[in-house]
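Visitor: the following block contains a protein sequence and its predicted model.
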Amino acid sequence: MICSLWFSSLANAADFVGSFACKSCHEQAFKDWQGSDHDMAMKHADEQSVFGDFNQITINHQNQQYRFFKKQESYWVNLADRQGKLTDYQISFTFGYYPLQQYMVEFEDGRVQLIPFAWDNRKVEDGGQKWFYLYPNNSAQHQDFYWLNAGQNWNHMCADCHSTNVKKNYNPQTNRFDTQFAEINVGCEACHGAASDHLSWANDSPSKNANNEGASSALVIAETPFKGFDRTLAKSVAQWQRSNLGSARSSSENTAKPLAKQDSQQLQTCAQCHSRRLQLNDKEPLVTKPFGDRYQLNLIAQAQYFDDGQVYDENYVYGSFLQSKMHENSVVCSNCHNPHTTELILQGNSLCSQCHEPATFDTSEHHKHDNNTGSLCVNCHMPETTYMQIDDRRDHSFSIPVPANTQRLGSPNACNQCHDDKSTQWAIEHSTSWYPELNTFVPQHFSSAFASARAGNPNSVDALSYLSQDHQQANIIRAAAIERLQQFTGRNGIVAIARAVKHQDEMLRVAAVEGSSPYTIAERWQMLAPLLTDEVLMIRSQAAAALANYWQQLSSQQQAQLEAPLKEYIEILSFNADRGFARTNLGNLYANQGFANKAEASYKASIDVQPNFAGAYTNLADLYRSQGKESAAVQILEQGIIAKPDSGTLRFSQALALLRSKQNDAALKSLKMATKLEPNNGRFWYVYAIALTPYSIGEAATAFNKAYQVSGNPQYLFALCELMIDNRSPQSLQCLNKLTPLVPNNVVEDLKARLPN
């Protein structure tokens, strides 16, 4: 258990000496760090760390009472277990402190889980100093954020960022954890790296040891870079140049420019935690190595970002920041934040005025507001999104607010976030009166291509291809464009992917793996084969995994080329084997290689470790179907629906299995439920419409139309037009008029030829 391993973990990590070893020489930095977000990231639960009220507090939630209390010096909570039985659990650790504090329970199998209640640590006048249920809409046992499920597991979800030098130590065979760390919170060495050599450097010097036996070792220490550390966290720009010319010049001319740059590992060091990513291993921390040797960064994915790049779901800053002009100009975190206090180094617009001439930007002529909240740079260029009910976090893409994008794309705008009593049209009119070009549609902006791709427009392939090759765009945007090409095929797409494979930025290269997915194995092999020996672990392993999907079609020579990177891919899956996705992906690999028994075992193991992971059930059902075991496929899908009743995918797979078994009525019910659970899935509506056609033309037409409306896929509109023509609908011509600009002329002409005379 973690508590008992505190000292042994330090002994096992000899190069890590602990933050208190830094105090004597770095007194001010240590003082700044104490009480900071990093210091309070995780603590043993005691009188100094616990802010919540555990004085026999009882609260009601969903017709059940929960208690927070103390036993001598320990803290306890009375919660319902999986069987609904109220059970006393000891609080082992605290998590964070402001604006909320969370608490964790440690189990005998090494698992550490966050309880579902959090303490609102804001002031009473701000609505704080009370317990609240953290995820009220995601609390059922089949949901990820139920407190005993994987979504609230510290070992996988949180540990790597909230403690120092974490080793997860998950045993796939026993399904147990032996997670250890060098320091319980985010200490000095979490950022600076192991400090033992730095201490040697500080205590020894070549001059002091020139005449003794320690001279050679001291010389070695002295010659190590960065005073015994393996990295520098200095600012990337050593000197800025600013014109100070005032408002007579353009905005660009009144913004400081980097004059002298220097090597720094600061941004990548911060990004390890302040990013949305999948951890691939917990080997030595990154310094100058590629980010993808330890993590797989989430690009500008449709599920986490709006099409204009604004953050929707949590991305923890880095993905937004990589889009920004700040990043383009080598700004790093410490240009704005004190890394020890984690607070801003200056308040208000003074922070931005370090680079942006206040005579130009900090004026009503620029921001069009009086001296109020609207005049603050961050409120327009870094709007807040609230997570965990009370935690406001700013968007770090530093974008310009465009209210018209709310109409075009459905993304938020900073104007209406403040003026929430006003309409979007009001915001458009006011901002246009200030900046006439602001709300003008710019087809070259990446949001146009992203919105088109989200709608499933086949013509998106060209826009995405051009975007991915636009050197004026941030690399993360170009990579996201490549990733979105997985929905489409086309000559320009092939060219874009081929160039991405050769790009120096690892984000574009790994995106090419996804972007190539709709092509044939021959085409895909030609595209991705160079990546099998890529210098970055993430890229070569993902390329191998993608090509292994076609294992039976590969030559023995090609299979041999996959052997080494597939071994690394399996190591990544083994590291993440505490999660259903990893064991399911391993099952997929075995299934493609023809190892049915191993595949079945992996899928079942996935269900064991994460019963609510829908993909394990659907893939196991597909395996059974390929073996002619239709009844077993239906049975496993039924088991999955019990474990994950809100999954539309499971209902859809069940419907397909029932259709194959000629159980059409039951299949229709499952399809209807699938569309209800996932109403924005066009494919579900499309298949539902096909299944409805023999029974009700009207309902089928409605379903085809819904499929097109939610996806924008012309194939679904084509199916609707064909249905109307075949059934002599008076609206057939109207449907064809809508289809005409979306498909080749010959397609429309063929349909028109079938119209009744």
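Guide: That came through, no problem.
Visitor: CA atoms for contacts and neighbours, from now on please.
Guide: Will do.
Visitor: which strands and helices lie in contact with the top helix by length along the chain?
Guide: Looking across the chain with DSSP state H, the single longest helix is helix 556-575. Packed against helix 556-575 by the contact rule (3 or more C-alpha pairs under 8 Å, 6 or more residues apart in numbering; DSSP states H and E) you find helix 537-547, helix 580-593.
Visitor: let me have those helices in CSV, extended by mean neighbour count.
Guide: Listed next are the helices and strands packed on helix 556-575 as CSV, based on neighbours: other C-alpha atoms under 10 Å:
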stretch, mean neighbour count
helix 537-547, 25
helix 580-593, 23
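Visitor: tell me which of those sits nearest to residue 109.
Guide: Nearest to residue 109, of all the helices and strands packed on helix 556-575, is helix 580-593, at 17.9 Å by C-alpha to C-alpha.
Visitor: next up, a structure to set beside the first:
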Amino acid sequence: MGAKNLILITIASFLFAATSCVQRSKQEVADDGFSGSESCIQCHERFYELWAPSFHGKAMQPVNAGFVKEYALPESGPMTIEEKSYEIVYEDSSMVMTEKKDDELLRKYTLQWSLGGRNVFTFLAPLEKGKLQTIPMAYDMNRKSWFNYPESAVRHFVDQEQNDEALPWKDRMYTFNTGCYNCHVSQLSSNFDLATDTYKTTWKEAGINCETCHGPSAEHVRVCMEAEEGTVPDDLKIIITSTFTQEQHNSSCSTCHAKGNPITESYMPGELYFDHFNLATLEDQDFYPDGRDLGENYTLTGWKMNACVTKSELHCVTCHTSSGRNRFKETPNKACTSCHSDKVEGLVAHTMHQPDSPGSLCVNCHAPSREFVGHFIRSDHSFRPPMPEATIKFGSPNACNQCHTDKTPQWANNIVKMRPNGNYQNETLYWAQLIKEARENNWTRLDEMLKIVQENKYNEVVVTSFIRMLVNCPDERKWETLLAAIKENPSPLARAAAATSLGGNLSEKAKNALVAAAADEFRLVRVSAAASLATFNESQFSEADKNIVAKATDEYLKSMVARPDDWSSYYNLGIYHQNQGDAHKALESYETASRLYPESLMPFINSSVLYSYVGNQAKAEENLKKALEVDPGNEAASLNLGLLLAEQGKTDEAEKALLTALEANPKQAVAAYNLSVIVSQRNMDKAVQYATIAAQARPDEPKYAYTLAYYQLENNQKATAEKTLKKLIADHPLYLNAVSFLAEIYTRDGRIKDVRALYEKALKTEGISAQDKSAIQQALAAINRQG
């Protein structure tokens, strides 16, 4: 078993960061004409007064004497975190976090900045290498208490038996420079130095300022100041958001209010989201299968599931001011009744609640605010009605039980089903169950999933989710659906997903479709196509194609370093170089990813495959063991280590590693198959057992059933082996090894008529090659000569 048989772990073209982040180069920040929010006061005093105290204006605040006086947060008392004691105390006018071990003071951290404040305040303290780190203690403004911030990020995923462990508070994911900067400050430059892994981060202004939405204002201020009194310049030299289209408004807000990742280094208001960002959909475990938020998803994904958005001109600024306030805070139902006027007269019948009760407010049923992970409150922007049956099936929240906490979801579901349109949940329940099955790699109902994509049913989030998860589907029926989606789907998100999921398909059809996508109007589609085109040889492209691919590839390579401090950028760059056949650059990129974030598994795993391929078995083994130090039960690392050790003849160690992989995934066919080979030398019963697992897990791979039949025969189970081979031939009639094997069994038993019938049937198989046909005819002639 050669190194090429190790499992290469790939990911979609982009990893999703916790938030969407954009940065500007140092030169742009210095010379791009941004003049700061105070330059707006003279002409726009009223707007400034509204913005300054808003949660946009105060998205990040210095923790100084003014902050201490305004908020007067209490000291915390000691809190045990990661086996140390932490405490927030005041020293003079400063807030300080102390770190102790067994009552010995280890370190003091002076809090420099605060983030948020609507529901939770988090705080930043300086660490080494220019990092601003989110401290492990945050303040709940509603409960008026301090809490363990890293633990608040731990969620119990529905399909897991145990919670994830909290990340250490000094983990890179909690570094402000890395994860949350540009949604809390304005006109930022991270000034990251890759060689030293250090930051010299700067920004123009704390908080989200006027120029975040209107662009640089220096020229605007100049032309207005130079204009004659009482006149307005024809060209105001600034971005006028009141002229934005629905998509421009949504895009402008979504740069922060989306769980996505950047594919460019900068964004200017008015440009479109999918020219600069990717977006998480329901393949992400931070969503319940029905699309409700389980983790922090920042609105846009749910918003794109909103029928009001797709059927009207509704956009973010319809309901919110540019400073983030609710336009309809005093009259909330007016946000909805301007379109849904029929509900005004029949409000009680529609809501089943009395007027002026909480249940008569549209938002309480259609956009309920929900607390998750104990402290954070977010509103559901999908605007869907309550679905208590989804709570029963998937554990997702529903508005009925958020208010009626003393009642069960079954109680709520019974009431919902008594409504005139009581079956409204059925559609969501149907596709959500399919989402759940696709997440579990259960492709039993693949035809139904493909139909959803083919007919572009429901909404672009649901369709994109299925397209993305098809990457893991081994059934080749998916290809035609993906080829159609990349050409015909109106959503750039779906087309980009199809381009990614076509990766590895080296057919002419796939190549042509990907080349066409590389010239798509949206950058996200182009770079996704370029990633998949990297697996093709340049000689397969025409001269015209080469120009298209070269431009898209240039955009793709730039997209991967839009976040130069993100380990996943270098991981994906490694995959690109590996597909290009440049092992040296690929390994360099993987090692950079591992250096930036040693807790990341995938660079270790993929680099091990490549080290093995170039003949450095020791380094391959070392990196796999490093991966297992991070996650001892990891399926991919255990599987690859087992295959590597087996190749080196270390069968005892290989067996142990492969067993770990099989324990992690009881349907891990490669592990089961290789275990059957290893144990067959001493225990044929076990060999049959493992071969059975492999054959059942991957009925599409005929060699597994063939191996099972071989071990069954060796284990004196001839009748069972014969049955296995008959089924294999029925399922894979062109797999002629099975025909030869069964013919051999028949021949040993002197069943010449059965051999003849088997060969004659094989000759009639549609699609059989001329070479195979000739071989069977010769074998049949030999049988006939025997009489």
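Guide: Looks like it came in fine. Keep in mind it's a predicted model, so treat the numbers as computed, not measured.
Visitor: list the buried ones in the longest helix of the first structure?
Guide: 559, 562, 565, 566, 568, 569, 570, 572, 573, 574, 575 (16 or more other C-alpha atoms under 10 Å).
Visitor: turn the helices and strands packed on helix 556-575 of the first structure into TSV, including distance to residue 106 of the first structure.
Guide: Shown next, in TSV, are those (distance: least, C-alpha to C-alpha, whole Å):
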stretch	distance to residue 106 of the first structure
helix 537-547	32
helix 580-593	21
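Visitor: tell me the centre residue of the first structure?
Guide: When the first structure is reduced to its mean C-alpha position, the closest residue under C-alpha atoms, centre = their mean turns out to be residue 276, at 3.8 Å.
Visitor: residue in the second structure matching that residue?
Guide: By TM-score structural alignment, residue 276 of the first structure lines up with residue 259 in the second structure.
Visitor: how near is its match to residue 287 of the second structure?
Guide: 11 Å (C-alpha to C-alpha, to the nearest Å).
Visitor: which residues touch residue 215 of the first structure?
Guide: Taking C-alpha atoms under 8 Å, 6 or more residues apart in numbering, we find residue 215 of the first structure in contact with 206, 209.
Visitor: ok, the one 3 residues further on next?
Guide: For residue 218 of the first structure, the contacting residues are 200, 201, 204, 205, 206, 209, by C-alpha under 8 Å, 6+ apart.
Visitor: are any of those buried, and if so which?
Guide: For the contacts of residue 218 of the first structure, a neighbour count by 16+ other C-alpha under 10 Å gives the buried set as 200, 201, 204, 205, 206.
Visitor: the second one reaches residue 227, doesn't it?
Guide: I take that to be residue 201 of the first structure. Yes: using C-alpha atoms under 8 Å as the test, residue 201 of the first structure is close enough to residue 227 to be in contact (6.3 Å).
Visitor: who touches both of these two?
Guide: Residues touching both residue 201 of the first structure and residue 227 by C-alpha under 8 Å, 6+ apart: residue 221.
Visitor: counterpart of residue 67 of the second structure over in the first structure?
Guide: Checking TM-score structural alignment: residue 67 of the second structure goes with residue 49.
Visitor: quick one: which helix or strand includes that match?
Guide: In the assignment (DSSP states H and E), residue 49 of the first structure maps to no helix and no strand.
Visitor: from memory it sits against residue 92, does it?
Guide: No: contact criterion C-alpha under 8 Å: residue 49 of the first structure and residue 92 do not qualify, at 11.1 Å.
Visitor: who's more crowded, those two?
Guide: residue 92 (21 against 18; other C-alpha atoms under 10 Å).
Visitor: now for the more buried one: which residues touch it?
Guide: Per C-alpha under 8 Å, 6+ apart, neighbours of residue 92 of the first structure: 44, 45, 75, 103, 104, 105, 106.
Visitor: can you tell me how far the aligned residue in the second structure for the fourth one sits from residue 201 of the second structure?
Guide: Residue 103 of the first structure maps onto residue 123 in the second structure, with residues paired by TM-score structural alignment. Distance, residue 123 of the second structure to residue 201 of the second structure, by C-alpha to C-alpha: 17 Å.
Visitor: between these two, which one's more packed in?
Guide: Set residue 123 of the second structure next to residue 201 and count neighbours by other C-alpha under 10 Å: residue 123 wins out with 26 against 17.
Visitor: then the more buried one would be within a strand, right?
Guide: Yes: under DSSP: H, G, I helix; E, B strand; the rest coil, residue 123 of the second structure falls within a strand.
Visitor: so who does it touch?
Guide: Residues in contact with residue 123 of the second structure (C-alpha under 8 Å, 6+ apart) are 111, 112, 113, 114, 115, 134, 135, 137, 138.
Visitor: aligned partner of the first one in the first structure?
Guide: Applying TM-score structural alignment, one finds that residue 111 of the second structure aligns to residue 91 in the first structure.
Visitor: so which bits of the strand or helix carrying its match are buried?
Guide: Element membership of residue 91 of the first structure, judged by DSSP H and E, is strand 86-95. Within strand 86-95 of the first structure, the residues that qualify as buried are 86, 88, 89, 90, 91, 92, 93, 94, 95, counting by 16+ other C-alpha under 10 Å.
Visitor: hmm, residue 67 and the first one touching each other?
Guide: No: counting by C-alpha under 8 Å, residue 86 of the first structure does not reach residue 67; the two are 9.8 Å apart.
Visitor: appreciated, that's everything.
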